[in-house]
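S.K.: for reference, the sequence and a predicted model appear below.
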Amino acid sequence: MLNIVLFGPPGAGKGTQSEKLIEKYKIDHISTGDLFRKHLGEGTDLGKLAQKFMDEGRLVPDEVVIGMVDEKIKDSKEARGFIFDGFPRTVAQAKALDELLEMKELVISGMISLEVPEEELKNRIKERGKTSGRSDDQDESKINTRIKVYLEETLPVASYYESQGKLTKIQGVGSIDEIFTSICEVIDSY
C-alpha cells in the first residue's frame, strides 16, 4: 500500500499536486483542510473548535486532528493507499500517525517536501485568496503567521521523516507538470 506525506509550507502547491497524484495512483486523499471544512460546513462542535484555532492562524490540537484522520482511514476500507496533504503538521502528529498506521499494519512509504521560497509563497497565497474566498488567504498578517507557524512548528516534521530515511525534497517552483513529473519519479522509486 502506497502512503505518502506531501509536505510543504502554505502555498507550496500541495493541493494542486495531490489532485494529480490521486488521479494517477488511484490513492485516497486525506487533507486535514478538507476534513476541517467538512466539519465546519456541517456545523459540528469539532468544526467550531477547529475554526477558532484556524482563525487565529494556530494549529488545531493533535488529538482532534488524529481522530479525524482515523475516522477517514476507517471509512476508506478499499483504499490502495493514502496521500496525506497538510498533515502531519507537528512531530507529535507524525509520531501519532505512525502509531495509528502501525495498529492498522500500515507505514508511511515516504515524505515528499515541496521547497518554495517565502516571497513566492506569499504571492501564491495572495493570488489564491482572490478566488478561494478564504479570508486567511487575503490577510497579510495571517499569511505571515501561517508561514511563521510552519517554520517553527511544522518544518521539524521533515527532520523526523528524514531520520527514517523517508524524506525527499522537490523544487516546488516551475510548471505544475514539471513539478508533478519530479514527484512521480520519487513515488515510482517506492
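M.R.: Everything's here; your move.
S.K.: okay, CA-based contacts and neighbour counts for the rest of this
M.R.: Fine.
S.K.: so who does the nearest residue to F53 once chain neighbours are set aside touch?
M.R.: Counting by CA to CA, 6 or more residues apart in numbering, F53 lies nearest to V60, which is 5.7 Å off, once chain neighbours are set aside. Counting by CA atoms under 8 Å, 6 or more residues apart in numbering, V60 makes contact with 50, 53-54.
S.K.: here's the one I want to compare it with:
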Amino acid sequence: MSVRLVLFGPPGAGKGTQAVRLAERLGVPTISTGDIFRANIAGDTELGRQVVGYTSKGHLVPDELTDALIADRLAQPDAADGFLLDGYPRNGAQAAALDALLAADDHELDLVIELAVDPDVVTARLLKRAQIEGRVDDTEDVIRHRLSVYAEQTSPLAEIYVNRGILAQVDGLGEVDEVTGRLLATIEQFTGELPQ
C-alpha cells in the first residue's frame, strides 16, 4: 500500500507504539525524528554532531536541522512509495518544509492522524511509565509543561490539515489493539484501501 502519513499527538498518547504497528501493516517505514537523531548521533555523522551540539545543552534541535535530517531520510529508497512520520512536523514551519520537500517529487500527504487523549489520563500514564522505567526527571510538573508546549506549538497543525481535508482525529485511549483498529479503519476510510 502506498501511503504518506503523519501521526501526531501529545506526549504519552501512544504514537510510538501505534506508528510501528501501522507501518508494519501498511508496508512502509516508520520515520521518527527521535530515532533519526539517535541513529545520526550513534553513527557520528556531521548532522549527528550538530544534533548533540544542541541537545547536550538542553536545547531543542532547530527546525532547519530537523528538516535536513527528515529530507535525508525520505530520500532513502524504502521511503519512495510511502512512509509514516512520527514526531514530525512539530510546528507550522516544519509542515511547510515537508510540503515543499514532497512537492519537489510531485507528492503530498495522504492523511494526518491526531491521536486525541485526555491530558489527565496522559499525565497519569506518563507518571506510571516514569516510575516503571526509573525516569526521575518525569515529574508531574515536567509532564504538564511538555503537554502545554505541545498544545501551544503542535496542536495548531490540526487547523492546517483540517483546512486541507486530510486530518482525522482518532481516540487514543483504550487497549492497544482497539486503538490500532480505529487507526486502520480511519486509514481505510480516507484512502479507500484496506491495509493488509
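M.R.: That came in fine, so what should we check first? All values derive from a computational prediction rather than experimental measurement.
S.K.: returning to what we had before: mind checking which of the contacts of V60 of the first structure are buried?
M.R.: 50, 54 (16 or more other CA atoms under 10 Å).
S.K.: aligned against the second structure, show me the partner of the residue nearest to F53 of the first structure.
M.R.: Alignment note (TM-score structural alignment): V60 of the first structure maps to V61 of the second structure.
S.K.: on the three-state scheme, its match is what?
M.R.: Three-state call for V61 of the second structure (DSSP: H, G, I helix; E, B strand; the rest coil): coil.
S.K.: distance check, it against R182 of the second structure.
M.R.: According to CA to CA, to the nearest Å, V61 of the second structure stands 32 Å off from R182 of the second structure.
S.K.: swap in D141 of the second structure?
M.R.: 31 Å.
S.K.: over to I143 of the second structure?
M.R.: 26 Å.
S.K.: more crowded one of those two?
M.R.: I143 (20 against 14; other CA atoms under 10 Å).
S.K.: tell me which residues touch the residue lying closest to the more buried one once chain neighbours are set aside, please.
M.R.: Excluding its sequence neighbours, the residue lying closest to I143 of the second structure (CA to CA, 6+ apart) is T123, at 6.4 Å. Residues near T123 of the second structure by CA under 8 Å, 6+ apart: 12, 140, 143-144.
S.K.: recalculate using a threshold of 7 Å.
M.R.: By CA atoms under 7 Å, 6 or more residues apart in numbering, the contact set of T123 of the second structure is 140, 143-144.
S.K.: which one of those is nearest to D81 of the second structure?
M.R.: Relative to D81 of the second structure, the closest of the contacts of T123 of the second structure is I143; by CA to CA it sits at 36.1 Å.
S.K.: please enumerate the strands of the first structure.
M.R.: For the first structure, the strands defined by DSSP state E occupy 2-7, 28-31, 81-85, 110-115, 167-171.
S.K.: now the shortest one, how far from the chain's geometric center?
M.R.: By that I understand strand 28-31 of the first structure. Centroid separation for strand 28-31 of the first structure versus its chain: 9 Å, with CA atoms, centre = their mean, to the nearest Å.
S.K.: that strand vs the second structure - mean distance after superposition?
M.R.: Its matched residues in the second structure lie on average 0.9 Å from strand 28-31 of the first structure after superposition (mean CA distance after the TM-score superposition for the first structure).
S.K.: list the helices and strands that strand packs on?
M.R.: With contacts defined as 3 or more CA pairs under 7 Å, 6 or more residues apart in numbering; DSSP states H and E, the secondary structure elements packing on strand 28-31 of the first structure are strand 81-85.
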